[in-house]
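Enquirer: Return a 3D structure for these sequence lines:
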Amino acid sequence: MALDVDDLLKLVLVLVAVWLVLEILEGIVGIALGVVGSLGGILGVAVIVLIVLWLTDRI
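Expert: All right, here's what the predicted structure looks like:
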């Protein structure tokens, strides 16, 4: 079974397309994790404030 140049070029094209899709997905996941990570600190402060308000009977 011999591979032609056209077949090899198609294989390279498919591999590069898969690589680009993976890079795009990595970027999207990185942005999503960055947003969730920054919300984690705000969420922690909100939980602490709610606990303090609950303990001081201000809720």
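Enquirer: From here on, just use CA atoms for contacts and neighbour counts.
Expert: Fine.
Enquirer: buried set for stretch 6-26?
Expert: The neighbour-count check on stretch 6-26 (16 or more other CA atoms under 10 Å) flags nothing as buried.
Enquirer: another one to check against the first:
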Amino acid sequence: MDSRADVEVETLLRIALVLVIVVLVLELLSMLISGLASLLGFLQPLILLAVAVLIVLWLFDRL
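Expert: All right, here's what the predicted structure looks like:
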């Protein structure tokens, strides 16, 4: 009793289409994030420092 053949072709095509859409969305997000990082490149150390300070304050319950 092999149930692997019970999946219809349309269902497999829909799954493949969803996977392609997910890959495209991830590529677009990657391009957007890299573009944003290049615009804010000179501020990146300050942003990282601010995030580190916020994490330390949160850990010491000062936030």
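Enquirer: so the helix ranked longest in the second structure matches what in the first structure?
Expert: Assignment by DSSP state H gives helix 9-39 as the longest helix of the second structure. Helix 9-39 of the second structure corresponds to residues 5-35 of the first structure when matched by TM-score structural alignment.
Enquirer: that older thread, give me the mean deviation of the longest helix of the second structure from the first structure.
Expert: With mean CA distance after the TM-score superposition for the first structure, helix 9-39 of the second structure departs from the first structure by a mean of 0.4 Å once superposed.
Enquirer: That helix packs against which elements?
Expert: With contacts defined as 3 or more CA pairs under 8 Å, 6 or more residues apart in numbering; DSSP states H and E, helix 9-39 of the second structure has no helix or strand neighbours.
Enquirer: Quick test: name the residue nearest the centre of the second structure.
Expert: Leu26 (6.4 Å; CA atoms, centre = their mean).
Enquirer: any idea how far that residue lies from Leu19 of the second structure?
Expert: 11 Å (CA to CA, to the nearest Å).
Enquirer: re earlier: measure how the helix or strand just after the longest helix of the second structure sits relative to helix 9-39, angle-wise.
Expert: As assigned by DSSP states H and E, the chain's next helix or strand after helix 9-39 of the second structure is helix 44-59. For helix 44-59 of the second structure against helix 9-39, the angle by axes from the mean of the first three to the mean of the last three CA atoms, to 10 degrees is 110 degrees.
Enquirer: to the chain's geometric centre, what's the distance from helix 44-59 of the second structure?
Expert: 21 Å (CA atoms, centre = their mean, to the nearest Å).
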